[in-house]
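Peer 1: This is a predicted model, with the sequence first.
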Amino acid sequence: MATMGRPRTFDRDVAITQAMHLFWEHGYESTSLSQLKAAIGGGISAPSFYAAFGSKEALFQEVVERYQNSHGRVTESLFDPLLPPREAIELTLRRSAKMQSEAGHPPGCLVTLGVMHTCSAQPTAVSAPLAEARARNRAGIIACIERGIAQGELPTETDTSALAAMFDSFLMGLTALARDAIPHAVMDASVTQVMAVWDALSATTGRR
């Protein structure tokens, strides 16, 4: 009587990273179940995939959580009240530019790429975590600007929403630059240029 082969085993932690890189490179919709099964653990069966992750959507949610707790932490300075507000924003932009240009993972930001790859057919379970992450970063930028106004670094008449939108759009725009292989040095220099807007506003208050 023939004996059944042992089910393929794999490191689940490594598998999440492998899936993250696929979703990061291709987006949720364009990453097929076949690609995921082939990449994880050197290849797993559909039953093993569903037993481990439940569904493609559930796996993506785990991937987003993994990203937020690793690469996505480049934005954490926005939420550090001990940092001067200008420094908090600048650190986020420079760290994000560096991370998005690093080797070892796809270029760009997975959260921002979710905007580029999202279509109306995607379920809320897929789009919601990405939207929440973007909203959190946007709120962090707004909080820094409000602190800058409260501390006298920025004029009281500063248009908080408009200034936040500028920094937020620049942050998301770094992804397009990274995907187009713009050198990190150029991206980093562009951060200096965009921070000059804060400095110009600050100069009107007579202090930094």
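Peer 2: Received it, and whenever you're ready, just let me know what you need.
Peer 1: only C-alpha atoms for contact and neighbour calcs from this point on.
Peer 2: Noted.
Peer 1: Okay, helices next: where are they in this protein?
Peer 2: Secondary structure of the chain (DSSP state H): helices located at 12-26, 33-39, 46-53, 56-68, 85-101, 110-117, 124-150, 160-179, 184-203.
Peer 1: Next, the contact list for Lys37, please.
Peer 2: Gly43, Ile44, Ser45, Ala46, Phe49 (Cα atoms under 8 Å, 6 or more residues apart in numbering).
Peer 1: Can you tell me which of the residues you listed are buried?
Peer 2: Buried by 16 or more other Cα atoms under 10 Å: Gly43, Ile44, Phe49, out of the contacts of Lys37.
Peer 1: Presented hereafter is structure B, for comparison with structure A:
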Amino acid sequence: MAQLGRPRSFDRTQAIDDALLLFWRYGYEATSLSRLKAAIGGGITAPSFYAAFGSKEALFKEVVARYMETHGRVNDPLFDETLAPREAIAAALSRSARMQCDERLPKGCLVALGTLGSYADEDSSLPLPLREARARIRAGLLACVGRGIARGDLAQGTDAHALATLFEGFLLGISPMARDGVALPVIEGAIAMAMTLWDGQRS
């Protein structure tokens, strides 16, 4: 029986993790195929790369999924209805800040920074997985604010979309601050101040 091909000489899950760190650190555009091939499995050939992942774009989509299953879970409190809504938002912001400032990881957030500069081609599907990830976070924030209004934690006249958007903007803004070296305690102090905006909407 003819051999169908050489077995892969690398662990696929580890390969995705290797690629994740590159895309996270450099973004999609600056992460070249040659850089990916050199990093994955200690170095693989182009045919092996295409056989395993199909394309750079396809690998990037797998990377985003992997990120959301691992580091991206810092936002899980937004979907935990056992937490009070204010507590859920504060916990998500705090956990995200700690992850983004972790010295063992690339600074910032892949979801916020991964395809900056990739929107020039409006037909490109590259930003889609990150847009979907951001949409999920946006929905979680809005749901928390909605629960806060329903519970009477926030005034009935609170503009839910505006308040949720404010927290989303703050969350996305942590990434450039982390990359610029703003210290975690400073960001945590800003989170505490941001949460007073919730308190100012109490019923």
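Peer 2: Arrived safely. These numbers were taken from a predicted model, which means no experiment stands behind them.
Peer 1: ok, now how distant is the closest residue in space to Leu59 of structure 1 that isn't next to it in sequence from Glu62 of structure 1?
Peer 2: Using Cα to Cα, 6 or more residues apart in numbering and skipping residues adjacent in sequence, the residue nearest Leu59 of structure 1 is Phe53, 5.6 Å away. Distance from Phe53 of structure 1 to Glu62 of structure 1, counting by Cα to Cα, to the nearest Å: 9 Å.
Peer 1: what does Arg136 of structure 1 give?
Peer 2: 18 Å.
Peer 1: do Leu163 of structure 1 as well
Peer 2: 33 Å.
Peer 1: Need the nearest residue in space to the spatially most central residue of structure 2, chain neighbours excluded.
Peer 2: Residue closest to the average C-alpha location in structure 2 (Cα atoms, centre = their mean): Val111, at 3.2 Å. Excluding the flanking residues, the one nearest Val111 of structure 2 by Cα to Cα, 6+ apart is Leu130, at 5.5 Å.
Peer 1: mind checking how far the one you found is from Ala38 of structure 2?
Peer 2: 25 Å.
Peer 1: what does Ser55 of structure 2 give?
Peer 2: The value you get for Ser55 of structure 2 to Ala38 of structure 2, if Cα to Cα is used, is 15 Å.
Peer 1: same thing with Thr115 of structure 2?
Peer 2: With Cα to Cα as the criterion, Thr115 of structure 2 and Ala38 of structure 2 are 21 Å apart.
Peer 1: The two: which has the busier surroundings?
Peer 2: Thr115 (22 against 13; other Cα atoms under 10 Å).
Peer 1: thought that one was touching Glu29?
Peer 2: Yes. If you go by Cα atoms under 8 Å, Thr115 of structure 2 and Glu29 touch, sitting 7.2 Å apart.
Peer 1: Just tell me what Thr70 of structure 2 corresponds to in structure 1.
Peer 2: In structure 1, the residue matched to Thr70 of structure 2 (TM-score structural alignment) is Ser70.
Peer 1: Count the residues that sit near its match.
Peer 2: Neighbourhood size, Ser70 of structure 1 [other Cα under 10 Å]: 10.
Peer 1: roughly how far apart are it and Met116 of structure 1?
Peer 2: From Ser70 of structure 1 to Met116 of structure 1 the distance is 21 Å (Cα to Cα).
Peer 1: cool, and Glu90 of structure 1?
Peer 2: 24 Å.
Peer 1: Could you check which of these two is surrounded by more residues?
Peer 2: For Glu90 of structure 1 versus Met116, neighbours defined as other Cα under 10 Å are more numerous around Glu90 (19 against 12).
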